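> Have a look at this prediction, sequence included:
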Amino acid sequence: MNELQTQLTGSDMLMGLFLPIGIVLMFCSRVRFRNEIDAALRMFCTVAIGLLCFWAIGFGLAFGNSLFGFSGTTLFGFSIRPGEVSPQKFLHYAILSVIPSLFVVGAMMERGRLSGSMLLAAAVSVFVVPLVFHWTWAETPTGTGWLAVTGFQDPGGSLVVFGTAGWCALAVSVVLGPRLGRFNAGLSPIRGRAPTITMLGMWLFILGKLALDTTFGAVPGDDMEWQIIVALLAASAGVSIVMIGTFLKNNFLSPGDWSPSALSALIAVSAVGYEVSPILAIIIGAVAGVLRAVTRNILEHYEIDDIGNMISMALIPGTWGVLIVPFLVVQEPGNFNLFNLLGGQVLGLSVVGIWSFSIVFVLAGLLNRTGLLRVNLNEEQNGLDLTHFGSNSEPAFALRQVSRTSGNLHPYDFDLKSELSTLLQTFNGALQEFQLDVHDAGQRTNLGKTGDIGSTAAIQLAVSFDAMRLAAEEVNLLIEQIVRTQENSGNSISEKAGLMSAIRLILEQPVEDVGSLARRIRLEIDSDELESYVRAANAACGRLNGKLNSVLQLIDILQSGAPALQHVDPVALLEKISPKLKIQAEALGTTLNMSVESSPGMIQGHPLYLAKLLNSLVELSLSRSDGVSSVVNLEIRDFGDGVLFEILDTGPVLPARALEALDEPFSRIADDLDIRDLDTIISVALINQLVRLQEGTVQFKSEVGVGTQIVVRLPYFEDQETA
């Protein structure tokens, strides 16, 4: 190899670093703001630890002189002599070796301990991945990997790298369990912080994968340009088939599926070294995209938290790519035996899957038993930035978001943004003032020296400010939604103004509550009173967060298309959410009675929307209750061609404005409303929209001195009705 070729290979190999960088960006962009520092730094540490471990031990186990085809015995880091190992070869496999570790650490995002994730990453880089490399890819003077001897082929690392990564990540996800609220019916989905960075990560992944494969890995040769075209065609087919299927099923496109679908197709076609025709590449990519979507649904069914759909992206598409190798790769004359080749591939799939999953599953289980795997409840709620690095997102970070975007808005929009910025600044100032007053009061009462009382107050204060920070995150998401709404010409000025009034009403009450608490703290108080004020501030933050979530849910429902309706068992769903509803009723001193008059069958609906509907029905009645004397009755019964949900309460009547705002709620909101009527308008509109999306009907009847009756009718599923 001459000097020019060496330089080209070295620069191309550096482009291979785009592959792990892309994976890091795809994982980090799918976490929430309170975990972004932790996500970025733990992924950086994973790469650093992985490279050191692979240099010291992993490379020798993978490519040292073979011991019975099972493990390498030479070329460990400190014993490597200059010129003994090609730098290009080491860099190529070092980059590939950190990918499974990144998947393991990524699968632990937002709930895994930093120490446990680093221990697992080191174990995967030292032990799990190198032995898989040796079994499948090693060709040494003393022997060849035992799986390679059986005829197993995976030139692009479809299974060896990405299948291993998927199995390892699946194992740790099963042991760790999902994030809080990930699969709770009726709650808003967990939102990633930066979908655009996910797309950037996808492109870097593609560039890095092609750079590695076309310079040193699966397909070095003179047809590099054609191989790149084949790879891009496969990736395009993978994302296109999923986009079309999603749109036909849900009547909207899900951007969270685009990147994983494209990359799953690229992973699958790399198993055959891109040595296929464009038509076959498109077929391989399309099948891989469908398999990834099916795998995602299976993981969600079993409540396995697949952050960013990365497990489904690597696991089954990698398997699909390896299985088609015997049918597509040209074999040497006289050595073609389809049965033997397919048997070697199946053996490799089984061995790699069992080895990767079982080792990580056992190690994760041991770490879990010692408390090193998952953070506790408070730490997860507070965010891992604070838990691991002592950092925290400011409650006013939404102000920075406003300042970045305000210059691109129309004058009317800018006025709204300026007003919202002022409100948020006032709110943040009230929090800071409250914190200083608590500190001063603690000094006056010697709170920091009173042991348990001081510790409890400090915890309550931390929880209070964390709740407010979470509310600020929701406000930021709402601001982004306002910008999108204003860019839509179909929205009227009255709707924009009403939405702004709603946010103003929601923010003003917590500001007043926290300010009132701060004024009381400045008086002479004892330790018990100070602790109660901290709890009250925490409650104010919690109420704010709940109200903002209600507004966000209503905006999402108003802008969403009709979902694909399914068979839903309303009784089973009610049993699942009833404990939460009963706790809320007890806290308000209200009697909540729930009954099923008959045994209605499966209705035509959507599980998530029906859960939100039942929650909204009961919560509306509870919020309108007038204390201990109030009674709320929820009854489900058969009603001809459908199921009837009837809820009765003895609270105050619904305001007329709420019943007039069923279809355009924000056009009826103004500054003269009180916060209770605002809550009612949002709840009534949400109920109406949820019923409409499930092709049902709803009636509201409210009378002074009697109470409120809400009757919802949802049809049976068509198959059941005809039966």
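Perfect, I can see it now.

> going forward, measure contacts and count neighbours with C-alpha atoms only.
Will do.

> residue boundaries of the helices in the stretch 301-450 of the chain?
Ranges of helices in the stretch 301-450 of the chain, per DSSP state H, counting those that start in this stretch, are 310-323, 325-328, 338-369, 377-382, 384-389, 397-405, 411-444.

> second one coming, line it up with the first:
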Amino acid sequence: MPSMKELVQGVDTIWVIVAAVLVFFMQAGFALLEAGSTRMKNAGHIAGKQILSFAIVTVVFWICGFGIAFGTGNNFMGTSGWFMHVEASKIDQVFSSLSFSDVPIGAKFLFEVVFAGVSLAIMWGGLAERAKLAVYFLFGIVFSAFIYPVVGHWVWGGGWLGSVGMQDFAGSTVVHLVGGTAALVGAILLGPRLGKYNKDGSSNTIYGHNQVYSVLGVIILWLGWFGFNPGSTLGLDKSFFAYVAYTTNLAAAAGAIGALVTAWIVLGKPDITYMLNGVLAALVAITASCAFVHPWAALVIGGLAGIFMVFSVQLFDKVFRIDDPIGAFSVHGVAGIWGTLSTGFFAAPDLVNKVGVGKAGLFYGGGFHQLWVQFYGVAIAFGFVFVTSFIAMYLIKITVGLRVPKEEELIGLDIAEHGTSGYPEQLPSDYSFAKRLQA
């Protein structure tokens, strides 16, 4: 008969694997959301690169990313545990940052690699409809091997931000701000899609080809978040995971309403796209604070995230003229910043004691200490990702190039990059131009 400890470990392991599967299923959500929010001529390419992206991050994270993020090392990065080649008796020593959970190291790796996969998936949104396929390989390797793992180590792996008490329970900064910032860099270096801006600087709306796909994508992502945030307990932990799921759902609902109403007021119409992004912005924001805040605060955090997202999308499009096709930085970057800062205001003492990270927020008598920690953690993470992503992508730009030629962008990446179409029935009977591009 197994002991009680073995039974608890087994149940915890099942939960972590289920949570990891839910997070992995978010890749399907990204595929539908991004393909539906862009044009038909690029749909197959955009959906298909989710498979390539996750394959790259899985291999690279196994080689070195997991060790850099969670291996024992210094305040900057882990220096052990590469290839996960560790003696069984030394696993808790090498991966001490994850030793709070008794689940096997394989389950921990699976849970963490799907997080890395989400962050990389976020990044590609800023490059949609105009980036070369080679960029996915080259930048995907750099991102998975160094950029994401280093920030992960700072906060979760025993690095310097974790040691000063930065509160980021499931990754508003580590996953979402990191991916969103890289997306912003990509959008800047690539430049806008053809036809996005007029000579006078005014913006043209480029509509997605299937809003139903986008809705289904968001529903899948919302579902996946029930693994993303609650699964970060890495165990059942006396059902605390259920509380995390509770605050997560409240925030998402508030984000949908806040964004839709705001878009209605600002744009004059209750735009469905903004409502969808409002859900995601709220989920991004509550990801840092889900374990630290009371339900009323989760509603406030989610609702404000939806509102901020609407104004952010308008700002980057109309004022800065940065073409971010699915609003990756507004949804994941801006909302990630707000979500991380929010614990500095709303972190409740009883929950802070439960989690054991940082101090209570300003509104609970904790003063400005936690807000300051959250602020400089966000600022330095943003700066690090922006600079390293810019260097990596600029080097790619001056060597192999970032952007497809004009004629390939016009005909669409499905044909130009892959020689087939996501909707072959929609092709004209004579598409010899496309065939010449393949030659």
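Now that the structure is in, tell me what you want to look at. Just so it is clear, the structure is predicted and the values come from calculations on it, not from any experiment.

> Just the TM-score for the two chains, thanks.
Scored against TM-score structural alignment, normalised by the length of the second structure, the superposed chains reach a TM-score of 0.84; 402 aligned residues with a C-alpha RMSD of 2.7 Å.

> hang on, the earlier thing: would you turn the helices of the stretch 301-450 of the first structure into a markdown table with mean neighbour count?
Shown next, in a markdown table, are these (neighbours: other C-alpha atoms under 10 Å):
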| stretch | mean neighbour count |
| --- | --- |
| helix 310-323 | 28 |
| helix 325-328 | 18 |
| helix 338-369 | 18 |
| helix 377-382 | 16 |
| helix 384-389 | 19 |
| helix 397-405 | 16 |
| helix 411-444 | 17 |
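
> Adding distance to Ser270 of the first structure, write the ones you listed out as CSV.
Formatted as CSV, the helices of the stretch 301-450 of the first structure follow (distance: least, C-alpha to C-alpha, whole Å):
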stretch, distance to Ser270 of the first structure
helix 310-323, 7
helix 325-328, 10
helix 338-369, 15
helix 377-382, 38
helix 384-389, 36
helix 397-405, 41
helix 411-444, 49
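
> To Leu280 of the first structure, which of those lies closest?
Ranking the helices of the stretch 301-450 of the first structure by distance to Leu280 of the first structure, with C-alpha to C-alpha as the measure, places helix 325-328 first at 9.2 Å.

> That closest one: average distance to aligned residues in the second structure?
With mean C-alpha distance after the TM-score superposition for the first structure, helix 325-328 of the first structure departs from the second structure by a mean of 2.3 Å once superposed.

> in the second structure, what residues pair with that helix?
Mapping helix 325-328 of the first structure onto the second structure (TM-score structural alignment) gives residues 343-346.

> mind checking how far the matching stretch is from the chain centre?
Stretch 343-346 of the second structure sits 22 Å away from the centroid of its parent chain (C-alpha atoms, centre = their mean, to the nearest Å).

> Likewise for stretch 11-31 of the second structure?
Distance, stretch centre to chain centre, for stretch 11-31 of the second structure: 15 Å (C-alpha atoms, centre = their mean).

> Give the buried residues for it.
12-17, 19-31 (16 or more other C-alpha atoms under 10 Å).

> now do stretch 114-134 of the first structure
Result for stretch 114-134 of the first structure [16+ other C-alpha under 10 Å]: buried residues 114, 116-134.

> Same check on stretch 202-209 of the second structure?
Buried residues in stretch 202-209 of the second structure (16+ other C-alpha under 10 Å): 203, 208-209.

> want to try CSV for the residues you listed, with distance to Ala253 of the second structure as columns?
Formatted as CSV, those follow (distance: C-alpha to C-alpha, whole Å):
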residue, distance to Ala253 of the second structure
Ser203, 30
Gly208, 24
His209, 26
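
> I'd like the list of those that fall within strands, please.
When DSSP state E defines the strands, the subset of these inside them is empty.

> which one of those residues sits closest to Thr388 of the second structure?
Ser203 (29.5 Å).

> What distance do you get for the closest one to Tyr197 of the second structure?
As judged by C-alpha to C-alpha, to the nearest Å, Ser203 of the second structure and Tyr197 of the second structure stand 5 Å apart.

> overlap in contacts of those two?
Arg321 (C-alpha atoms under 8 Å, 6 or more residues apart in numbering).

> Quick check: the equivalent of Thr214 of the first structure over in the second structure vs Ala297 of the second structure, distance?
Thr214 of the first structure maps onto Pro230 in the second structure, with residues paired by TM-score structural alignment. Computed as C-alpha to C-alpha, the Pro230 of the second structure to Ala297 of the second structure distance reads 17 Å.

> same check, this time on Ile63 of the second structure
In terms of C-alpha to C-alpha, Ile63 of the second structure sits 40 Å off from Ala297 of the second structure.

> How about Pro405 of the second structure?
Looking at Pro405 of the second structure against Ala297 of the second structure, where the rule is C-alpha to C-alpha, the gap reads 48 Å.

> between those two, which one's more packed in?
Taking Pro405 of the second structure and Ala297 together and counting by other C-alpha atoms under 10 Å, Ala297 has the greater number of neighbours (23 against 13).

> how about the nearest residue to that one, chain neighbours excluded?
Phe346 (6.5 Å; C-alpha to C-alpha, 6 or more residues apart in numbering).

> can you list the residues that contact stretch 388-401 of the second structure?
Contacts of stretch 388-401 of the second structure (C-alpha under 8 Å, 6+ apart): 132, 135, 138-139, 142-143, 147, 182, 185-186, 189, 402-403.

> Now render the residues you listed as CSV, adding secondary structure.
Below are those laid out as CSV (DSSP: H, G, I helix; E, B strand; the rest coil):
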residue, secondary structure
Lys132, coil
Val135, helix
Leu138, helix
Phe139, helix
Val142, helix
Phe143, helix
Ile147, helix
Ala182, helix
Val185, helix
Gly186, helix
Leu189, helix
Leu402, coil
Arg403, strand
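
> Could you work out the most separated pair of these?
Maximum distance among the contacts of stretch 388-401 of the second structure (C-alpha to C-alpha): 21.9 Å, for Ile147 and Arg403.

> Now do the same for Glu110 of the first structure: its match in the second structure.
By TM-score structural alignment, Glu110 of the first structure lines up with Glu129.

> ok, its match touching Gly44?
No: look at Glu129 of the second structure against Gly44 with C-alpha atoms under 8 Å: they stay out of range, at 10.9 Å.
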